[in-house]
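coordinates only, sequence not included:
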């Protein structure tokens, strides 16, 4: 028999008697691996459709849902290529809008969509052809379009999965696609409204033309890059100075009589001008053969300059006389290698005097020119002319610029058609035939060089200079874009429509400007100013493109009729109906099938009398029409066909916001949206634009692989999206740190609520002050969260919730209450604390669910893990108004100030190794203000300050007492606590060891009993 060696003097282990947190919720999130599991679960239980059913479940007597619909209409991304960080930003913002609106009681619908037509896809198919040595023009157009459709379908599938991986909710199994048959039918139908209401016309004016892609481009389809070009200074010899006898023409409507002296001066000037030249400056030498006028600025100061001396190797001669703006003469003559002193200013030249001049084209009368340039070049006033650069005279080619075109129309100047679709000069143009402005590979052609050489040959140049300019390029091919006069189809935005939708104006422009000011809310407000100024100044909308993949302009023109003839366009309801019926059944391919013209025109219209238009619609017309076939036509669209919100990047003021506004104003008389929210662009950590060549791009896929989608979403929520957003490795590390702190807060709540039941619930009025203060803060925060989400202020919402969770809760409330939660028995204090934790849990998980969709689902399921449960099926809990208690909040603001002084004083002692923990302290706190002292006396201050004992006094603090400069009237003197250390709660108290359980305090003895 062995002796008993048990040490009966060892202290009992009380750890098992504590109410320690119990949870399987891991601190290590493992998001990249676990997020796909939640995605699969949401798909399995049909979250999106269940939310729609939830809206219908509460229908009233008249069968209307009790939840107000909220529709965010998705601006369609282009079905071409993997997602970039801008896509992730945009779709995440949309998702946070939809989810927060849903949880605030709306029926928030989100139908994702894709833009499927247009040049980028067509260009990709052509690239595949070129790689195989095939010519697109040799392929049947329907077959070619089918290849484009198949290409788009493939990328829709890829992008859909990439968007879903970001945690985006929506009707993914049934998105809208602009290439769906019904969508193509509606796009054609919307176009027909322009046809029938008289706004459609064919005109010939300069458009942004891509010679490489051989099509017109919208402003939104170009980007600006620096490129080098030859700037030239060209002489236009004055050929005539004639004026009406006895009068000096001031403008088109005014003749001012002059005295004999003035007439004599005019005659003197005429002699001076007889061998003078007007000097123009241009960076597009290839446009000189198309010159038809020279413009001057009526308010600019001009002078007549004479060359008196020349250096070697220059193109000017002594005695040459040049007309130039005074502010630019020195710069222009310096380009001609003339130093000051080599020329002199002869006289002032007024706008009236310039008005009467006529010049000769520099190529006039040349052998071999066949009379091509034997015409007068008038001098015309133009408000667009400035003396910022050049010579103060603007060479005007009406076929190649908006200002030039406007001047040409006003003054009946002839249009020229020297440049063909591929940017080559027409084959019969003398000297320059066949030379291209831009080669098929996007590089500069020989057109400008050929013109410069010819101008040199005829001594028409005074200078050339190689300069760098910012110029338009196609964002697809990256090739330069030129301004080119081409017959195109336009929507007239200032033509009275007479369609009966005149509530907000009788023209597209008036309706759009009224909508911007009266019908739409803008976030930020600067978006309003930007779009307003664009639409206020914009020209007519170019609707046509010379390509194959898109919805055709479904109209017919009468052979031999002029553009302005009333019967030029066929407007026939029966024809239109047959087209729409075919498109609904077969898609827009029906337009290109054999016999299409005869099929659509039917028996009532002779096919021999009409030509079928084969241009396609601008892809922006497609996307601008999405409201019609998505919001209006779908059962899950919106009741009135309008969107509650359009949300895109700032570039869409000239893109989707713009085209949608014009399109809807032309067809239904107003904007298709009630609100517009814009976000900035994504930049790298240094604020640089992202570029593959710089190697500073950040791919969403890489972030998800490393951190998980919730970290990417949290980056969006933490940033101010109204300006450009920066992202990079260091920024993401900071975001991940914020995430970990928040995750720790949620883990603490889960652990403390592991066995919470309704029997533990305590009424607010029975709770201690600290718990009632937390409820007050929740009531304040509830308003902040709801107001913030309603205003799409995700940064404000997250910062408010994060600060509350980490400062008010983790660093204050949890810090104080963990003693009661761990060590108390079944006390009111512990029950109240757990009740508050339950209340906190329901609010924090739902408030954060629109941002951290995966993590809050994990938190929710950790507690409520049945098969059909999801935090995303919840609404934000209602918060009783009587939780607000301003007086209590004011009192606790003072308490927290005093606590900060105590904890700061104890931290000094901890740093100095005097104590290891605050429970070893029993400080004396000196509070001079009687009311503040009374407030502290009403509370268990030692628990609040996490000390074992505390003494509160109104005495004058001794010299050397610890103070904080920001807290007046509070001082602390440190003392160590007296007594024994409780083996269970670790407080140092005099009664430790005097109870039935060894080495514990009275509170712990009672809890164990």
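Everything's here; your move. These numbers come from a predicted model, not from an experiment.

contacts and neighbour counts: CA atoms only from here.
Noted.

quick one: residue 424 from residue 362, how far?
Residue 424 sits 21 Å away from residue 362 when distances are taken as Cα to Cα, to the nearest Å.

dropping in the other structure now:
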């Protein structure tokens, strides 16, 4: 046997400098620096000027900490929107922004004061606000660099900040629109109040946590009633807020509820009939079975029969008139050594507890729990306030900003030992001051600290909040507006007119707006935009003079929020008004009003001329249905009659790998900054765009490892294409699709279908589908199918052979399409891929999609190849057992027989062997696929086992022809 020739140098193996190992953490910062040097963002604005625009308005995150994984997801989604719209050829600017006012930032600065044992209230307000401004600016700068590192393309040198003087002036101007239109009022209503932070809170600033509270049953003695049996009996109420008993003013019953009067051991108790047994079981300490009837029923009737019934406050039992009209303790003196409640203050203060407590009809009373009777404290409940107001019972304003009862309040006020915050568990405990006093009065029927329920907390301090009635500024939801409709009706219409993705967002925000109370605008804090109103001291009406308002706006534009001072009042009021006649409001605006105005100072200001109003899209987490989406909606509907957006896209929350909520205390948080250090930003981006972000989703080490593996496959797809296209010249080598083999024409048709899928996903904001379709096409249609089949042609066909040139032409088409498709997802890798092949053709992110020729679409061809691929899967499955058993080493050694009826028309046996990558394929009459090891010999160049090869190492006919041509050319 003659010595065989080494054909290694005659095979056209792919060549590229594109590394298999990504090294993203090291490589991405350099790419980012190049983008900044080239000013890609501004270049895009210049190149797309005059094109159709797409405006995504950025919702402002708080500038108070490092970027977390929720920030990362949110901004990757926004970047994906902007980049895909840019890919379609639109001018899609992105102006990032930050919310810089409000409690979250002020609270952090106060924390710094507390660590230094300093009192914020002793610092001049302007100095304190300057510290808040500096704190916010620090985190703006920090988050900006972190988001840039994530590959987010935006106007980072010119972001919007709500603390910019121009923004603050616009917020004031928007407030004045409400004022001049009569859409503001000052009123006293119970609002969510944080005793720790000493301010009212918006619903969006409240979160709910499970707690265990004290539940008590309290007896109110009935002193008057049209029903004789009730006089001297006790109406029983149940509550989990014992601290509200000192401001009780009435009891409420359900007019359609059935009530019974039970005589239990000589004491008659009024209860809802359906709750009587359960209540009496509770009062007995659970000693009886729940369904056991207790006591004798001496009266039964409907709630409406209770009209005209009057009870007295339980503490009244401890108070009796002295001769001369003074008040004293009936069971103890007011001496220092007296036991029980020390009622103090003047006779008017103590008289409050002697006033009758009417039983009033309340439609809100249910029999879901409790006793069917509800005690009413108008200071501390919305239903309480409304019902009492309708009957002339007004709030007493006795709980102060810090949650303690006012010093001069007759019960619990001025008693330093017992005067503690109403949210203090000790205050409400069964042995605390409230329960102890009620027990002494003989009114406490039961008390236990074991009631588990959900309760509102401040999302910043994590402390419990209360409903507290205080004077606040409101925007009415149901007042008729100029131009027709109420704010509520306008907002509901705007919700109908808005596109929601996912659609369930419409119902969520709709239910919130439909049932929400008036908008509480005021906050009792220092760091924010002031409510720039002057109130007439005599009439209580605020001044709505456009000239005064214009002076205020310009002053804020020049000096920011520090322009609103007592010293400036005379200049702001002008010569027509005496400052002595007006009270300057010192509250600040709800920070949600700030953010609700961003559409005005970002989209309409002209500072960013590439933007326009309204925005095409708002995109935030689903919690913003009660936050930014809603405040923006209400502000714009009141001032402009419609929503400031055409569409709203929401995403869910990122959970830990086990589905639990992330928490630093649990140690299950994922820091995106650390992930970028380990994996690179493109891995975070691929994760964010691979999950179903419209629902809650997960992240963790194993999930990230899976994403990294997915990334490696995509990277290798690009690496293969770069190597296979080494030296390709479309003008010299390109083949017209009409002249290509069927396989190439089929792949072009699949690319056309992919393009349609991705464009549809862009329109639907379905980025999970976008990414999945792109990854599946690269892995399944290309790497595992097209590339696998055609590598033999690439390596071993002659350079000028039609099949090889057609393959490389399609690879070139695929490269240009896929690098564009991948660019919004893998922003750094796509740039690396593009510049590896075209180092002098700018950035991949300046490119746009071109339409796919309709001539590529061939349904019949697609159907034939679809059936063939199904058969190919069966063949590969049949080969695998032989490969595992080492009967054969690869499919190239397999002789395959397939059912003749399973082969689509138009494919010969040689075509099948090429497409299945086997030695041979024959057609049989059976139903299944059979595989044996071929007896043919292996070509020394292409390694195919063919009948025409005389012995192992000899050449097949194709390779002989290619070698001959190469030798002739040499």
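Here it is on my side, so go on. Predicted, not measured: the structure shown is a model, and the values here were computed from it.

residue contacts, the spatially most central residue of the first structure?
In the first structure, the C-alpha nearest the mean C-alpha coordinate belongs to residue 649, at 0.9 Å (Cα atoms, centre = their mean). By Cα atoms under 8 Å, 6 or more residues apart in numbering, the contact set of residue 649 of the first structure is 90, 678, 679, 680, 681.

what's the counterpart of it in the second structure?
When the second structure is aligned by TM-score structural alignment, residue 649 of the first structure is paired with residue 621.

likewise residue 861 of the first structure?
Looks like residue 861 of the first structure aligns to residue 835 there (TM-score structural alignment).

which residue in the first structure lines up with residue 718 of the second structure?
By TM-score structural alignment, residue 718 of the second structure lines up with residue 746.

is it true that its match touches residue 859?
Yes: the pair residue 746 of the first structure / residue 859 is scored as a contact, 7.2 Å apart, by Cα atoms under 8 Å.

quick one: the helices in the stretch 151-300 of the first structure?
Secondary structure of the stretch 151-300 of the first structure by DSSP state H, counting those that start in this stretch: the helices cover 181-196, 260-273.

Now render the ones you listed as TSV, adding mean neighbour count and distance to residue 175 of the first structure.
Output for the helices of the stretch 151-300 of the first structure, formatted as TSV (neighbours: other Cα atoms under 10 Å; distance: least, Cα to Cα, whole Å):
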stretch	mean neighbour count	distance to residue 175 of the first structure
helix 181-196	22	12
helix 260-273	14	69
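
looking at those, which is closest to residue 549 of the first structure?
For the helices of the stretch 151-300 of the first structure, distance to residue 549 of the first structure was read as Cα to Cα. The smallest value, 11.6 Å, belongs to helix 181-196.

and the closest one, what does it pack onto?
helix 573-586, helix 656-667 (3 or more Cα pairs under 8 Å, 6 or more residues apart in numbering; DSSP states H and E).

Out of those, indicate the one that is most buried.
Per-stretch averages of neighbours, counted by mean count of other Cα atoms under 10 Å, single out helix 656-667 among these, with a mean of 25.

And the longest strand seen in the second structure, what's buried?
Once the second structure is assigned using DSSP state E, the strand that runs over the most residues is strand 206-224. When neighbours are counted by 16 or more other Cα atoms under 10 Å, the buried residues of strand 206-224 of the second structure are found to be 206-207, 213-224.
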